Structure formats: C-alpha cells, structure tokens
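Chemist: need a 3D model of the sequence below.
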Amino acid sequence: MQTIDALDSTLRSYLNPEQTQQVRRAYYFAEQAHHGQLRRSGEPYVTHPLAVAGILADMHMDHQSLMAAMLHDVIEDTGIDKSAIGSQFGSTVAELVDGVSKLTQMEFDSLAEKQAENFQKMALAMARDIRVILVKLADRLHNMRTLGVLRRDKARRIARETLEIYAPIAMRLGMNTVRMEFEDLGFRALHPMRASRIEAARRASRGHRKELVEKIRHQVEAALEQEGHDCEVIGREKHLYSIYKKMKSKKKSFSEIMDIYAFRIIVDSVDTCYRVLGCVHSLYKPVPGEFKDYIAIPKANGYQSLHTVLMGMHGVPIEIQIRTLEMEEMANNGIAAHWLYKSEGQSANASHARAREWVQGLLEMQQRAGNSLEFIESVKIDLFPDEIYVFTPKGGILELPRGATAVDFAYAVHTDVGNSCVACRINRRLAPLSEPLQSGQTVEILTAPGARPNPSWFNYAVTAKARTNIRHFLKHQTRDDSVALGRRLLEKALTGSGSGLEQLGEERVNDYLARHGYDELNDLLDDIARGNRLPPITAQQLLGESDTAHASPDLARADHDGQSLAIRGTEGFMVSYAKCCHPIPGDPIEGYLSSEKGVVVHRESCKNLAEMRENRERLVALRWADEVEGEYLSHLRIEVENRRGMIAVLATRINSMGVNIERIATEDKDYQFTFVDLEVLVGNRVHLADIMRRLRNHSSVRRVTRIKN
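Modeler: The predicted structure follows:
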C-alpha cells in the first residue's frame, strides 16, 4: 500500500517543491473528506485516490492532474461540492474533478443508460481539458487491480465495460502500457479459466524458447555492433489477451501463435532507425508485404515505429520493431508523454494535437447523436485499432478504419461532401460506394447539388462520423417530410368544410396549439403525418365545432369523399407503399394513416384494406398525380415449361427492357411446368403491361399474371 511519503519522493524527482506541496495538501483534504469511509477490501478509502495519483506520477503527469486524482471521488462520495474544491484548489482542478465524477443526482431507466450518460458527460469535460480522461483511466486501472474483492457479477460487468470502452480509449490515446494491463486484468476477470490455462502454457513455453530467443538477440546485436550502431535489443513477450484474441480470430492453437519471436530495437535517432532496418534485412530475409513505416505515416494516436517480419534460422518468423527512445516513451504512455516531453519539441505536441482532434470528433458526435446510448455506440465504432491510409486526388493522406468505404472517406473529407456524395472513383475507375477501401488507393468523390444521404449507406458505412451524420440528416429529412405531408393532410381535411389554415387565422391556430401542448405548428403537423393525431378530428377541433376526441361522421365523410390527396412519389419517408398489394401508378389507391409510420398506400381492392375500413377516420382518399416519379415494386407469377435455362432466358428478356429484378424464386407445379415468381421495379401500369406482353410472347411461357395480394 503506497503512502503519501513514498509518493512524495517520486514527485520531487520532476515537480518543484511548491507543486509537490500542493499535491500533499490535496491528499490531506481528501483524507479528511473521506474520513471513516472504507473500501470493500477494508482499507481506508483514501488509499484509492492515493494509488490513482501514484499511477499518474509514474507517467510524470503535472501537479493539477495529481491534485484532481486525489480529489476525484470527493464530490461523489462526500458532502463537499465543486465550488468548495474550486475555492481551495482553483477552478482548473475543480473542473477536472467534476469531469471525472459520475452522475449521481439523476435517475436512469437502465444501467446501460447510466453508464452511457456518465461517459457522455466525461467526453464533454474531455473536450475542455484532455487530462480528464487520463485521471479517469488511472482511476479505472486501480479499480481493475482491486477487482477481486467485488461480487462476481459486478466484477464481470466492470471488466466487460473496461474491455469495450476504456482499453480502446487507452489504445486511441497511445497509452499502450495502460491498455495492455486493462486487457489482461479484464480478461482474467471475464474468463479466469482461459486466462490461467494460457498463462500456464506461456510459462511452460518460456523455458523452451529461452535459448532460441537469446541466440537470435545475440545475432542481431552482433550484426548491429559490426555496423557501428549503438542499440538496445529487447525480446518482447505477447501479453495474455493478445494471445487469446489471435487464437480466437485466426483459429490457431497456442503453439502456432507462440511460434513467432518478437524483438524491439531502441536507437538514438530517426536516421538510425532506417539504417538498422537495412542491417536486419541483410541479416535475415524479410517477408514480403509485412513492412510497415509508421514513422513516415504515424498512427492516429501518434504511435511511430518501423515494423518488419523476417524469416530467421530454421524458418522461424521474427517480428521486429525499430524506434527511438522518445518513440518508445510515446508508444507506452501516449498522450501522457506530452507532459513529460512538452518542452522538447514537435512530436509530443503532434500526439497531443491528434488526441485533441479525436476528442473534438467525439464532441461533434455527441451533438448529433439522439441520446447517450446512440452516442456510446458511435464511440465504440470509432475505437478501431486497425487503420488504412488512402490518398485524396491532391495527394493528401486520410486515415480510416479497416473495412471503410468511399462513404466513410467522403464524410472524413467534410460533412457536406458526404451528404452530397453520389459516386466515387477508386484509382481513377468508377466504383460502387460500398466497395471496401485498401491502403494506398486514391479516392475521388463525385457530388451533386441536390443529392442526399441514402438509408442503405448504413449497411456499409463503418466510421462513427459517417454513421452519426447519416442518421442526423435522415432524422431531419424525415421531420421535413412529415411536416410537409401533415400540412397537406390537414389542408385537405379543412377543405372538406370550405376552410384552410390561412383562413383560420394565426390567433386561432396558436390558441389550439397552446391548449393541446404544442410548441409550434410544425409539431402538430408532424404528429398528424405520423398518424398520432387524425386529420378530421384536428380539423374539427380547429374549426371549433367540437373539442371532443371524436370526429363527426359528416366531417369524416367529407374528408374521405372530398378532394383526394395526389401522390407524386417524392413525399419521402412518411409515405410508404404496402407490401401486401404492391400498388403502382395507374392503380386505384387508398391510404391508411398508420401510427408512427405515416400514410401507407394500398390498392383499393386490397384485402387488408377491407379490414382497416372499420377505422374510417384513419382512411385517406388518394390518387396518383399526373406526373409521378420513381420506380415501384410489382409482383409477377410466370408459368413456364420446365426446361433448363428458362430463368436465364426470362431474366435476359426483362433486363433488355432496362428493368431491375429485385427478387426471383421458383416453385415446381408438376413435372412439365414451373412457377417463376418475380419482383420487378416498374414506372406505372403501362410499363408493367409492356413487360408482361414481352414475356407472354416467348414460346415457353404459358401464363403471366400479376399477384394482387
């Protein structure tokens, strides 16, 4: 158990006496505030904040971070508030403590929502001061180290959250040492049996491998010394969780994973890194395609190193990483190394800038997300460990997660480019937006002024920025569509009584909105389009004929028998076409106002619509407009001779007419004839009749019918 005096000696090695004294003062304040409180292990509670400060001191964090670590549970667990901390230790420390503190005063529907809200609050605090996340990571690390005293179910929940959120965040911020400890501790808590088996196997293999590891290390050292390079060669051992993940993802046994020997070479300069690379490549044969230069193109978290894989003696694969001492510090402590190196130049500041850029991206996601659960899902998506590097047409480099598509690329360039994207060129050839990108490709995005995001992009967009922006745009687009449709429905209902919204006057409309709890007219129109409020009843209430919840039969009939609503095919998300009867332009149609779905268009002869006529007030009289846009699904059944190649013949004939086939299925009628069911996209009834006529003209086709229900 660490004491304040032991911590004091660490602090004096890099802080001045005044700063060290301030950290001590924060400790005594926390000790007094937590007096009488014990941890589950039975220790005084203050041992936890002291240990958190010790973790940060090992990273050489500044005195304000250490003070915040000492005080991080004071607001949550004692009667002391943020203002009291601010008056004692300054506003900066108070803000850091508040950012780390959990939300305790709010009620949540579920534990998941509570965790999401806490993380969202922390992300906002991170945007103001990045040190919030460093204190939080140190807090979580000490909690993980002392997980054994908790109930099994609670320990598993905390371990899972750590592996899903905090370990990837540590990775994203370049804090590799913290990330590895998170993963190993989390793995042991979630799968204790698997962890102990792998640990035992690793210990056993260590003895068998020791001689060969030493032999390879001496060979590498000797070759480098001969070339005059003063380097340190260290044998690396894979940590438990990475062994487990590789065994699971690559479906390999432990012995196959441990066949690879890994070494790290620490040198004095960037120039020496490349010279050493040449030496090891001349010593052992490099494996093609396995060289990665993260010095020229650093990872998103600022990580820099040269990676190569060599084929050693007896065909043993050897992984080698080559980096400078400063790069090693950056790889282990990431953004925390910024405070250690901040006076020494560029690279640490670049790492810090990248971290701030990521946090700003989190903030943008938070503003566009609908709720905290949606936000935390976006964060999980964003925490990809693998990256690819692609080029813009002007030679700029963009970093994206593996599996990213042109849609992700477009949103990475700019939100407006993503929203107006229509096509892409990959290495100067036209390619589908859904094609996964590969490192080194040049991507060009083609845009159009009137274009808008497509809901199908959700199927292949992988970055959190792309998914959040698509969702945000579609939400607003749905709102615009529903307001426009709601206005048309209400105007039509009012027209049945010889009135309209403009004739009612602003005062009467505002009075109605106030009485029914609406902030503005658009909210009412949105509710009407979604089927939550019926147009005839709303019209009746607006006209002042009755303030009851029931429409008069006369007005309902006037709404249904009056002027019908014209469907143009451009109404957007709030008008959908029934899948039971597949209406197309030219069919007599009728609408049903479905709750939260808007108007569902049916054919007048649809059997399902007959059942819906009991709720007459939900029916909407519809007709097709003179000019209708878009393509509509129609279902055909074709009876053909049962012979080889007939489906290909039918598909070719339909495609020759420029018609898209959405679905095709077959069903044997008997040994002589087969039914072929087709779903095709058509413009209207005339277009469908042409397709059916072309199909009937084939000698092997016996009958073509349109399926009505």
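Chemist: make it CA atoms for all contacts and neighbour counts henceforth
Modeler: OK.
Chemist: okay, now the closest residue to residue 613 other than its chain neighbours: neighbour count?
Modeler: Leaving aside its chain neighbours, residue 613 sits nearest to residue 619 (7.1 Å; criterion: C-alpha to C-alpha, 6 or more residues apart in numbering). Applying the criterion other C-alpha atoms under 10 Å, we find 23 residues in the vicinity of residue 619.
Chemist: before we move on, what about residue 198?
Modeler: Residues contacting residue 198 under the criterion other C-alpha under 10 Å number 16.
Chemist: what separation do you get for it and residue 246?
Modeler: According to C-alpha to C-alpha, to the nearest Å, residue 198 stands 12 Å off from residue 246.
Chemist: how about residue 366?
Modeler: The gap separating residue 366 from residue 246 is 33 Å, by C-alpha to C-alpha.
Chemist: for residue 695, same thing?
Modeler: Computed as C-alpha to C-alpha, the residue 695 to residue 246 distance reads 55 Å.
Chemist: what does residue 506 give?
Modeler: 67 Å.
Chemist: could you check which of those two has the larger neighbour count?
Modeler: Under the neighbour definition other C-alpha under 10 Å, residue 506 and residue 246 were set side by side, and residue 246 has more, 14 against 11.
Chemist: I have a second one here; can you model it like the first so I can compare?
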Amino acid sequence: MDADDLVDLVRNYNPRSDAELIRRAFAYGERMHDGQMRHSGEPYFTHPVAVAAILTEMRLDDATIVTALLHDVIEDTRSTYADLVKQFGKEVAELVDGVTKLTNLQLSSTETKQAENFRKLFMAMAKDLRVILVKLADRLHNMRTIKSMRADKQVQKSRETMEIYAPLAGRMGMQWMREELEDLAFRVLNPEGRSSIIRRFITLQRESGDVIYRISADIRHELEKAGIEADVFGRAKKPYSIWRKMQEKEQGFSRLSDIYGFRVITQSDEDCYRVLGAIHQRWRAVPGRFKDYISQPKSNGYRSIHTTVSGRDGKRVEVQIRSRRMHEVAEAGVAAHWAYRDGVRAENPFAVDPAKWIATLTAQFDSADDHDEFLEAVKLEMYQDQVFCFTPKGEVVKLPRGATPIDFAYAIHTRIGDACVGAKVDGLRVPLWTRLKNGQSVEIMTAEGQRPQVTWMDIAATGRAKTAIRRSLREEDRERFVKLGRELVRVAFEHIGRRATEKALTTAARQLGLAGPEDLLAHLGSAEITARQVIETLYPELAAKTGDEIDEARAVIGLSPGQTFKRADCCQPVPGERIVGITYRGRGVVVHAIDCEVLAELQDQTNRWVDLQWHSGRHPPVHVVSLDLTLSNDAGVLGRVCTLIGEQKANISDLRVLDRKPDFYRMIIDVELRDVEHLHAVRLALEADTDVAEVKRLRDPSRRP
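Modeler: Model prediction:
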C-alpha cells in the first residue's frame, strides 16, 4: 500500500481529509524506517502502514492516522519529539510520544510492576484515548503476523494479548477487535483446542446443513410478516468464545447450545422492540437470557437488546437487536467519538464522551491504597460484564457481574457501605452475600456505629468495596490494638509498682525502634511485642528473675543429658500438672499434660514416651495458657478483665476476639502463669466477675506438635 492508497481509504469516509498531511507523514515514516526489516523479512514500514489501514476501518481522524504512520519513529529511529512538533504539530507529537511510552510498558511483568504499569496505561488513556486506539491496532497487526516471531515470544505476546489487550478492547466497546485478538492469541496458546473446535464445526455443518442460512431466513420471514424492514446477519461464534463457554460450563461441544449468534439491524430505535416482539412470538425465549442495553446502556455507549431463544430444531440461538446508529457505536465503541462521515465528525447521539468514560473507569482506581488493590480493581473492571441495579429512588447503579449488596452500598457512598447491616432486594430481606441480577431494586439498611466485618472481604466483588473495607479494618484494628495495648501496659507497670506515663512509653518506643507511644501500644495490642519486653527495656533490674526462681530451661526432671524440651501447644501443661514427654526426631522432647487427647494416638508408640515431672520450687510466670472467655459487650468490661488478671500477678501476652455479638463477645486471652495454682487463682478471679459469662481453658488437639 502506498501513500495514495491510504489517502483513498481515508477519503472514503472523510472527503475533507488533509491528504497532504498524510502524504508527508507517510514519506517521513518511510524515510525514518529505511533499511529496517521485520522478522518476516518485509520492510519495517509496512507495519505502521497496516496499523493506519486498520484505523481507517474505524473511520478515525487525520491525527490518529498520522500517529499510526509515525508511532514507532521515536522508539526505533533517530527522530525526536521536537522533530515531530516541528513537522506535524504538537497534537501528533503528543500522541506519538504517548504510544511510545505504552510500548515500553511491560504489562505482563511481575504483579507489583504490572500494577504500576497498568496505572501508567490508564493515565495515558485519561490524557488522550486515541493513544490506546493506535496501540490496539498496533497489537492487532502484530498478532496477525505473529508467526514470524520466535516461539517463546509468540507465547509471551499472545498471553499478554489475552490477559490485557483483548479485555481492554472489549471494555472500550470494540467487540470485533476483542474477538479477533482472542482468536489470534488462542491460535498460539492452544492450537489443538482451536483446531478441535473448528473440526467439530465442520462435522456439525455436514450433519445439519447450513443452520445459519436457515435460521436467518426464518427471522427474515417473521419480520416481513410483521412489516419490519431490517437486515439480518448470522454467524458461528469464534472458536475461543466457544472454548471459554465449554470451560465455564464444564460441557462438551455437543452439549453447547448457543454457538450461533444473529444480529438484526433496524432502521429506527422503535423497530428494535417490534423485532423483539416478532421473534418472541415465533420462538420461546430462554429465561434469564434477556438483556435490554437500550434502556440501560453500557458506560461505553453500547446499546442493544440481547435475547436467547429456542430456534429451529430446539437449538438455542442468541439474537442481538439494534438500530443502525446503535450498531455504529457497537462496532467502534468509545472510538465512535472520533469517527468521521462525509468530512465531519459523525453526529451519533449514542457515542460517549471519552473524557467522561475514562473518568468513570478510573475514579475508583485513584482510591486504591496499594498496587495490588489497583490491579485488582483494573482487572475487575476489564474482565467482568456489568449488571444494572436500582436504588429505591430509581437511580441506576452499575456493578460487575457477581456483585453483592455490599458492593452496591459502597458504590453509593463509602459511608453507606461502612454502616451497612442488611439489604432488601425487590422488597425482600436477603443475606449480604446474595449475587445481584440485572434490573433488581436494592435497598441498603444502615445502623449508627456499625463497622465493616472481616467476612465482607470474601463477599465483596468490586475493587472499590474491597479497598474501603480494608482501610476501615486497618483503622479499626489499630484503634482496638492501641486500646488493648494501653490496658496491657497499665497492668504490667502496676505489677512492678510503676505508672505507665507518656514519657516512659516514649522512651520505651524509642529504645525499641518504634515511631512513638501510640505505635508502641498498637504493637503491644497486636502481640508483636509483649509487656514484659517493655518492662525489661525500661527497668531491667525489676524484670530480672529472682534468685530463688527455677531456671526456665531446667523446669522438668527426667530428660537425658543434652535433651531439650518444649511445652505442647495442644494442652499447654503448667507446673503442678502431671506430665509425660514424647520424643520427636530432631526436635527433642515435647511435654504433654497426662490427659492430653493427642496422647491417645501415640499409645502404641511407647518407645517414644519419656517419664517426666516438674522441678519442685518456685517457677517464673512464663508458661502461656490460653483462656476462652465469654464477656458482656459493655463499656469497660475488657479493661476490668485485664485488671483482674494483673491483680493476680499474671501478664497477658496476646488477645484475640473470635466472635462479636451485640450482647456478648468471645475472645481468647493468652496469660503467662507460674503454675497450676496460679492458673486456678486467675480463673477464680475472672469467674467471680458478673460480666464474665464463662471461662474455659482452651485445649486444641489440632495444634499438635
């Protein structure tokens, strides 16, 4: 193709095109790439020309066509940004520079880098969407000619195309490009799978004849009877689309029903619904397979009616119904904004403003706190179909398929999401994990003081909701840890007759390498450090063991010389209880309480049993025991429990809330004790408190050595 051929392609839809500008760009690009060759052996400049030709099919403006011709000159030749500004103006130079930057992004790299590069990609999109249009056309031509590349490069480019560029084209409404990119990548990534689909199609056609022709004729017949003028097109779905359905539904090819698709293009918007009526009168509609994107358009401007019916011989067929103007946008997607006809921008009422589309797409990405959240949000947006739900006032909320009332609440406002306690769908109360469907009306119930729950992370589907939940949980956890840490340090200081002043905490934080007193308390509350460590940091002389205490390393009697021991986590024995040791190769002896359930599994392995007993005398308070407490959910109860434990000269090393209800909550408190008498004293003090409903010693056989 030479410059005149390209000019003719542009002038077919834009007679007022600046032919001289295109010819100059053609000549400049050809000169810059002179001597460069593609892997196929062709002159390199054939590639930019082919990219420009692809963009003419979308009837794009002169600046985009010129950018396609020049999109590799900054990257691969001696040409510079300043040269392009001088020769072709700032608009073209900016576009070429944008495409160059995208070319340098490794979108299939490691997760963190990939997320950051995705962010850059969306920033480029926000600046000028035509950059992405050129990049997509560039990728399409590269995939069409991929056979000339090395095998490993083919796989890398195909995977990147399948994961990033094809979904992006679909998200922009360019479904034809998405399908071709997917099929070209599928050809490389799974050639056997693709060939098997094509072979089965050929067999099916041989057995049943030309189904597409017969069904198309049936639809035309029904439209003629109804007096509706429209064009009818039919086709078999692309091999990759069928392969994906087979994987999703876990069905073989023979059991797939809707492998044919039909499109009806009407003369007017009103005729779309008349066509729908005619089709549903003739064939039975398949429940749950109807979507009206005319009354509820997609954010990229896509409008169409989708219905699936049981057609000839009971075969399911999908029918898309749209007007000619809707079809133009359906083919071009967001690119329809730049489409030309007869020398002027096409006046299509359904074409969306790219700036608004980008704004809606990127709004939630900006709120992502880290790379993983951003990448998750991008992939959710790119890979998911959308459902449209309504607020009680009739406002539309767009969500990805699989979204729940939690996602709906956060889509309205973060404050609504955080305070959500329940939801009604179409007037009926439903669980928060319910998957929403198209057209449902959703009412969110809120309550003051409600906070997001950890389980919501598994319920939410959107990046926006997950990000907000994470942020709230982090803030709530920190508040809770600081509060708990303050109680732990107060009790620990009182235990040695000191006060936990702000100055003391500041000094301890500095010595432990922490940011400040609040950071110290948060680390205490989350059990990252212990109150004992804080005491030892400030008052090593008070924290030191007294001379009459038994050395922790010599707490048991009966070990062989050189043997080490460890208390079993499953039963947590303490001095004063009857014990037995079990040998483990390379790990020494594990000490169990004599009534530990785990010992029943080892009764036939008597050669591993070691007769042990605790050393008599005073043991230090270092033996951790887990207590399972059920407490009243009232103000001050937790603080009082910590005080009661501290009064018994015991230290709390960790605390975990298992279940929180409006009236009671259950928690595990790890307490450092001397012996069984010390344990008895702590339990007795807790059981005597009116707000402590139950105290149990936690023994968990699953925590075996």
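Chemist: what TM-score do the two superposed chains give?
Modeler: The TM-score (TM-score structural alignment, normalised by the length of the second structure) is 0.70; 593 aligned residues with a C-alpha RMSD of 5.0 Å.
Chemist: can you give me the helices in the stretch 101-250 of the first structure?
Modeler: 111-128, 131-145, 152-161, 167-172, 176-190, 192-226, 240-250 (DSSP state H, counting those that start in this stretch).
Chemist: which residue ranges of the stretch 501-650 of the second structure form strands?
Modeler: Assigned by DSSP state E, counting those that start in this stretch, the strands in the stretch 501-650 of the second structure fall at 556-557, 565-567, 579-584, 588-593, 609-611, 613-614, 623-632.
Chemist: check the stretch 251-400 of the first structure too.
Modeler: For the stretch 251-400 of the first structure, strands defined by DSSP E, counting those that start in this stretch occupy the ranges 261-267, 285-286, 292-293, 306-311, 317-324, 387-391, 397-401.
Chemist: for the ones you listed, give me TSV that also has mean neighbour count.
Modeler: Putting those into TSV (neighbours: other C-alpha atoms under 10 Å) gives the following:
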stretch	mean neighbour count
strand 261-267	21
strand 285-286	16
strand 292-293	14
strand 306-311	20
strand 317-324	22
strand 387-391	18
strand 397-401	18
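Chemist: ok, which of those comes nearest residue 647 of the first structure?
Modeler: Residue 647 of the first structure lies closest to strand 397-401 among the strands of the stretch 251-400 of the first structure, at 40.9 Å (C-alpha to C-alpha).
Chemist: the closest one vs the second structure, average offset?
Modeler: Compared with the second structure after fitting, strand 397-401 of the first structure deviates on average by 2.3 Å (mean C-alpha distance after the TM-score superposition for the first structure).
Chemist: which helix or strand lies directly C-terminal to that strand?
Modeler: helix 406-413 (DSSP states H and E).
Chemist: which of the residues in that next one are classified as buried?
Modeler: With burial defined by 16 or more other C-alpha atoms under 10 Å, the residues of helix 406-413 of the first structure counted as buried are 406, 407, 408, 409, 410, 411, 412.
Chemist: so for the very next helix or strand once past that helix, what gets flagged as buried?
Modeler: Downstream of helix 406-413 of the first structure, the next assigned helix or strand under DSSP H and E is helix 415-419. Going by neighbour count (16+ other C-alpha under 10 Å), the buried part of helix 415-419 of the first structure is 417, 418, 419.
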